[in-house]
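S.K.: Sequence below, structure please.
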Amino acid sequence: MKDQFIAEHHIYQLLQQVGINTPKHVFWDHHNLASLKSALLGSFTDNSPVVLKGMADNLWHKSENGALHFTSFQYEKIMDDSIQMQQRVSSQFDWIGSLLTEKVNFKTAQGAPCEIFVSIQRDKCCGSIIHMGFGGVLAEDWAKQLKDPILLWPTSVYQPQEALQELKNHWLGKILLGQTRLDKPLLNEKALFEFLIQLWSLDEIMENNHIQLIEVNPFVVDQQGELVALDGVGLISENSHQESCSVPFEDQSFLHPKRIALAGVSDKKGNIGRMILENIAHSKLQHENILIIKPDRETYQGYHCLTSVEDLQAVPVDVLILALPAKITIEMIEQLCHQNTAYQIKGTKVVYIVAGGIGDGADLLGYGDRLKKFIQQKRANNQWCPAIVGPNGLGMLLSPLQLNTLFIPQKKLNVKFSENSHVALISQSGAFLITRLSRNSNLSLKYGFSIGNQMDMKMSDFIALMYRDKSVRVLGLYVEGFVEGDVCAISKLVKQFRQQDRHVIIYKGGRSLLGQTAAAGHTGAMTGDYLLQKRLLGKAGSVMVETFNQFNTVFKWMTAYPDLKELGKLAIITNAGYETVGSVDSLGDNDSHVLYTLNDENRKNLTKILESHQLNGLVSPCNPLDLTPMANEKAYYDCIEALFKFGAGVIIVGLVPLSEQLDTFQLSEAEQFALRLKKLAQQTQSLIGIVIDAGVPYQQYKAVFEEQGFPVFDGMDMAILGINVLKNCN
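M.R.: I've put the predicted structure just below:
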């Protein structure tokens, strides 16, 4: 179906259905000319101010195309003007008819904009979004002057009451409610709230009528204090948003599989299947519950072999891993799903596809389309089909089973398992997953998933899986593309995470045009409007990061403190002058307010502590606090303890280990210091981050603090970066 333009007179009808006020108006075309005169004379009095508008197909901007005329009502003159307007507009657009409205006398604010822009858009990727900002002909100019010119409310995760609170804190809401200097209110809070409710109701009508867009610019407040829509357009489209459907699967099949089968194992050097098998062999799975599909062998390295996937009917598994070329992988899935439907027990609950070249830039033979159509047909016909992960999936990590299905050798990546971990990481890129583990040797994941191209199992399916496991407090996501409609589903899940004080950190790749091209070639990623995605996911409560450094630092802070509810004021303590200077430079003038401000009493008490350590002549009691290289662990601890008592909630501790005062080689004092800091952080329910800006000889010194669970950074700027991101997110 071709997209269909909605002209203003029809927009008025839609608005009136939900009780939104429109100007008094009369529309006419060649069908209602007989009753036109009586309609006009019954609606308008002579010489009353009116606005004549031309309605034409795809005429989005009337004033720029000669379709808008302010005048006074005189019947004959209006008819002449409308004929001239039709002739003028018809040369460029398909004419629909004429619309005459009253000229609304609206309230104004002193020296401030008071017209409102509203757009409701049903985006294919993100669902329904209500935008609100300053309207009128100067809308774009005002937007350039404001940090957050447009308020944005995804209706899937926001309700009118929540929107009202944000609007009241925005300049638009302050002007409307008279909360700016010298201004009187244009309307009351009750009327504003009722208007928001009407917008949510309008969104429901749009969904039922396949309306993709309604845009009104502007709304104004009339002399009675009621909002009135002056100008509007819209669009009908059959291709509007459809939220993604979840894939049916059992949580236990993913998180606690009892039996696994693997296809694609051989004795060839570098064989991916064999590397996966070697990793699986170290898991808690019973030997007999690891099966190999290999038609020419009865056993392989002591594991029982099956001749084909059809044999899985007799010995069904939870997970089938296919480490095979693309063509054979597709054929094996088709064979698996075509098994005799008389069997109630199917061969597997989950299929994990390792191969690339299926639905990505390397797929030149249409394997991706073939597999996608096959899965869709099975699901549409209510026929059995396992949950399919991938293609291009590197593997998964399950700490409860110490299960590693990655095709990375243990000597390259020694995965640290921990059943008590509260952290999970889901990544479209397998390389992103393993490099986070490699660069952070202290990171232990409860679950890690490389999900590849999302041909069947989508990002939202995995997030829902993690949401249902309440032990997961921190969830990191690396996304290159969202499946259509999945952003909306993910936003709902993120909001549910945040309602339980659980945390979601998201890096979205493929934001630039070049990045989109690279993502499509790598994982066949579907991209979209990143700004819209960012605002939707951010408003739902996720921490949206823009760089890998941001992800690494935020993830490190959050994994160390998974129960974090809010950040307190920041204090910085170090033994190097460059770190005190660099820390405030990293904060910048705009974020310097996050530093805890010492009062006179604080300074007095801190001076006493410095005197007790014979540092009073060297150190000034301030924040950041430069203890100089003369400070030992005891001086550090006493100052840190005092800063927490004063009221700081986060302390970054810079330890340049080249000082002779610090125990950086024997490590007995360092270990005692780290243990005392851990107890202090627990007692005060506060955050401590450690910065050790030094080279290879001090890796063991860093490990002392990592073993106590502290986030350890290589530079002060990295520690500050994470705090900055967390402070500035929702």
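S.K.: Only C-alpha atoms from now on, for both contacts and neighbour counts.
M.R.: Noted.
S.K.: what distance separates the helix or strand that contains Ala163 from the centre of its chain?
M.R.: Using DSSP states H and E, Ala163 maps to helix 160-169. In terms of Cα atoms, centre = their mean, to the nearest Å, the centre of helix 160-169 is set 21 Å apart from its chain centre.
S.K.: Could you also give me the structure for this next sequence, so I can compare it with the first?
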Amino acid sequence: MLSKIIKPVYKVEKIIKSPIFAHSFIFAHSFSSGFFKKTSLFGNFANDTKKEIEKYLAKGCEQKDGLLKEHEVYDVLSLAGMQSPFHQFFDCRETSGETSAEKIRKFQERCDPSKIYIAKGVVRYKKTGLLVTHKTEIGALMFGVKYHDLPDAIAKMEGKFRGTEFELEGILFAEMVDFPKGFGGEFLLSGYQDPFFGPCVAFGLGGTTVEYFKKKMRPNNAQLFLPTMYDFSTFEDQIKRLPLTELSTGLVRGVKKNLETETIFKTIETFRSLISHYSAYNPDADYVIEEIEVNPAVASHSRILALDGVMRVRKKNAGELMQIKSMKPLHKIRHLLCPKTVAIAGASSTGTNNPGNIILSKLLKKGIAKEDIYLIHPKAKEINGISCYKTVTDMVRKRGNNPVDMMLVGIPAKFAGQMIMEAINEHAAESLSVISGGFGETERGEKIQKALEETLEKYDSNPKKRSVINGPNTVGNICVRYDVDAQKEYSGIETVFTEKQKSSATGKGSPNVALFCQSGAYMLSRMSDLADLVAPSVAVSVGNQMDLSAIDFLEHFLPSKSITTYALYIEGLNKGDGIRLMSLIQKARDLGKFVILYKAGQSEAGISAAKGHTAAMANDFGMFKHLMSHSGALIADSFLQYNQLMITTSRLTSLYSQLNAIPKDSKVSVAALSNAGFEKCAIADHLFNEESLKYCKLPNWSSETLRELQGIFKKFRIGEVVDLQDILDLTPMMTDDGYDMIMRAVLKDPNVHFAIFSAVPETQTLLTLENEFPKKGSLYHRLVNLKKEFGDKKSFVVVIESGPKYDAICKALIQAGIPTFRSADEASWVVSKLISSIRRD
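M.R.: Model (predicted):
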């Protein structure tokens, strides 16, 4: 979990002034609610307290491993606000001219005769100088030491390590405290610098069984992992609902109360303040606490005490500062997607089917003039009437040292690396698209990529001269419409190196979607799978994310006037991109926009596969899913769900305003109906889960609606067969006309906020076949009319079961702007996700 997070950037003030990212730092000064509203992002340490803490941190930095001794950890925690048992440290190396007996006598005077102690040897390896953190394995623990036995305990510990590979620096004598055994008495508390999410706090079950319970318990029930750069007040309810908190605060029947909730909050705040203040994100910090862990901490006499402590620290590097807002010149993405001048390395003078030639052909068809295209080729003088240059330098000199907008590199990695390096140093292009593979995926290529990344970092402080790079291993990009700039809209290009006739994509469908994928094949297959239904105005394959990441593209396109859904496929994260993504998702929600995520590497096998694909950084999927869901992302567990979410969100563009008009203390009322009993069960089973139950419910029909529904049931003679229930059963006897009357009654009910209309179409009473639904009065036409009448006021989705005979009506409904599913469980799952995402705090 630890890594050196080194990134020279601009000052934090620039982020705070940014309108797009203001939300990311608002909570740094004033949390929105609850206990943590009283705290600041980087802690509330007084200057004197900081000076004392940093004396200990400086000591840690003097050690090879950066580790503080356990009693020093206790002292730092005490300064930050957490208590530890009474303890005294006996320094075995201290020489003051005293006899050993006199030294021990003076030490004993500092100890409390009424207490019983545990003796912990502070031991280092002689060969390496590294601190031994697992004392049990080397026998550096002694339990039940009484006051009068202290001299004997010191002698035994010194004798044990005399003449061994270990050096005994001293012995920590800590009071053995009473605490409740079992659940609710022991805790794990830690802080660490996560390479993706920044400073984080972990809180949960402690003791020796913690790993066992993490495997056996439901996700996020054994422990919580909480990024401190995100609005920490939003985690309060999760902390309260954690089984450990409920057990320790006496909320479980038959379990004794050991602590107040506020005591838990205060202890977590100690770790949050320390790990945030001493992080690469704090411009005023001189040190970085890489990790701090107490396992166990225990409940004792209404306090939480640290019974163990590990802390690793390092000096912060010069210029090291991480920020939530990208410091890359992302405005140059426009040059990548909408270039006026292009350079290509990789076009062939003899063939036409290689990637470089296919892309060249697409650029010419798009209307880019030959004189604005520059080909780099070691031998050819011209290709297709376009001049060639032997090197990148030759090309840029020809242009009077003015960079082209975009340079495409499609040559083998062993040559591409040197060419990209030349392009960066010569500032030959504002942006580069690297379709070459073999970089991060191979050991040799990884070295080349690392060198390129280090070269790019040198230009971070000079954004005018810094290029942005997409790839390596990208299949290219498609940009139909670019409207990020407030003043002007641009038409983009396509650099996908596959031939158009191989794709099922038609360019028709909802254009209000952006697709950013780490897998190019995934991007292309989404566009083919959703042909005629979704046609993203921007689709980018980010490949290895050597420079630009999917999160960078999300940040850049978030202000787009036309895009309302952002769909991301992620195999790995770049440094700091986890916390950035959380903040961007929250910003998207503030703007009434959707962010859909599919994260590869959800299992051990999946992690292994992702590693070998686009050089993805594998990380904990459970933590990723929890944190992204918390910030409001729509997490797809399958490709089918991903497609369904894209179709649905691209059509329900008014859903945010509709649901946010409902008072916060009220639940979203979801009406549902079907002509098949099994679908009623499926809707109830999949609409409601532990999460969605907090946000949605079935409707309480108004008296007027009840009367109207009863009249319709009577008219169509189904009242004799079924009762009027929360989820309406229309039976296979219901006609198109009856469906229309009931759906209208449902949507008119002021107590209904959303609806699921389902039909198993294999009944003679409904016009649903391909040759039937175009007829006037069919269910299709009635649903389209309802969409026109109620679309801006209330949203609904439709379910049409029963296989390929009904593909035509489903496709027609989707093209008419109505999200339509092939099964009730899938529809209910999507609705549940949407409501939970929009309504969560």
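S.K.: Can you give me the TM-score here?
M.R.: The TM-score (TM-score structural alignment, normalised by the length of structure 1) is 0.85; 711 aligned residues with a Cα RMSD of 3.9 Å.
S.K.: buried sites along the helix holding Ala163 of structure 1?
M.R.: Neighbour-count burial for helix 160-169 of structure 1, counted by 16 or more other Cα atoms under 10 Å, picks out 160, 163-164, 167-168.
S.K.: Report how many residues lie close to Ser276 of structure 2.
M.R.: Residues near Ser276 of structure 2, counting by other Cα atoms under 10 Å, number 28.
S.K.: Once aligned, what mean separation remains between the helix or strand hosting it and structure 1?
M.R.: Assignment of secondary structure by DSSP H and E places Ser276 of structure 2 within helix 261-277. When structure 1 is superposed, helix 261-277 of structure 2 averages 3.4 Å from its matched positions, counting by mean Cα distance after the TM-score superposition for structure 1.
S.K.: and that helix, what does it pack onto?
M.R.: Counting contacts by 3 or more Cα pairs under 8 Å, 6 or more residues apart in numbering; DSSP states H and E, helix 261-277 of structure 2 packs against helix 70-80, strand 186-194, strand 198-205, strand 287-300, strand 303-306.
S.K.: JSON lines for the ones you listed, including distance to Leu251 of structure 2?
M.R.: Shown next, in JSON lines, are those (distance: least, Cα to Cα, whole Å):
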{"stretch": "helix 70-80", "distance to Leu251 of structure 2": "28"}
{"stretch": "strand 186-194", "distance to Leu251 of structure 2": "16"}
{"stretch": "strand 198-205", "distance to Leu251 of structure 2": "16"}
{"stretch": "strand 287-300", "distance to Leu251 of structure 2": "15"}
{"stretch": "strand 303-306", "distance to Leu251 of structure 2": "17"}
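S.K.: Save those as CSV, and put in distance to Cys681 of structure 2 and mean neighbour count too.
M.R.: Output for these, formatted as CSV (distance: least, Cα to Cα, whole Å; neighbours: other Cα atoms under 10 Å):
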stretch, distance to Cys681 of structure 2, mean neighbour count
helix 70-80, 53, 21
strand 186-194, 41, 25
strand 198-205, 36, 26
strand 287-300, 45, 23
strand 303-306, 47, 22
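S.K.: Out of the ones you listed, the one nearest Ala514 of structure 2 is which?
M.R.: With Cα to Cα as the criterion, Ala514 of structure 2 lies closest to strand 198-205 of these, at 26.8 Å.
S.K.: quick one on the thing from earlier: for Pro511 of structure 2, find the nearest of the helices and strands packed on helix 261-277 of structure 2.
M.R.: The minimum distance between Pro511 of structure 2 and those falls on strand 198-205, with 34.7 Å, by Cα to Cα.
S.K.: Check how far the closest one sits from its aligned residues in structure 1, on average.
M.R.: Strand 198-205 of structure 2 sits 1.7 Å off on average (mean Cα distance after the TM-score superposition for structure 1).
S.K.: Tell me which of the helices and strands packed on helix 261-277 of structure 2 sits nearest to Tyr147 of structure 2.
M.R.: helix 70-80 (18.9 Å).
S.K.: on average, how far is that closest one from the matching bit in structure 1?
M.R.: Mean deviation of helix 70-80 of structure 2 from its aligned counterpart in structure 1 after superposition (mean Cα distance after the TM-score superposition for structure 1): 1.7 Å.
S.K.: Please tell me which residues of structure 1 that helix aligns onto.
M.R.: Residues 8-18 of structure 1 are where helix 70-80 of structure 2 lands when matched by TM-score structural alignment.
S.K.: State the three-state secondary structure for the corresponding residue of structure 1 for Ser828 of structure 2.
M.R.: In structure 1, the residue paired with Ser828 of structure 2 according to TM-score structural alignment is Ile720. Counting by DSSP: H, G, I helix; E, B strand; the rest coil, the backbone at Ile720 of structure 1 sits in helix.
S.K.: burial count for the residue lying closest to Val309 of structure 1 once chain neighbours are set aside?
M.R.: Residue nearest to Val309 of structure 1 in three dimensions, not counting chain neighbours: Leu336, with 6.0 Å by Cα to Cα, 6 or more residues apart in numbering. By the measure other Cα under 10 Å, the count of residues near Leu336 of structure 1 is 22.
S.K.: give me the element the counterpart of Leu336 of structure 1 in structure 2 is part of.
M.R.: When structure 2 is aligned by TM-score structural alignment, the residue opposite Leu336 of structure 1 is Ala423. Using DSSP H and E, Ala423 of structure 2 sits in helix 413-426.
S.K.: The host helix or strand of Asn279 of structure 1 vs structure 2, average distance?
M.R.: Using DSSP H and E, Asn279 of structure 1 sits in helix 272-280. With mean Cα distance after the TM-score superposition for structure 1, helix 272-280 of structure 1 departs from structure 2 by a mean of 3.2 Å once superposed.
S.K.: following that helix, which helix or strand shows up next?
M.R.: Proceeding N to C from helix 272-280 of structure 1, the next assigned helix or strand is strand 290-293, under DSSP H and E.
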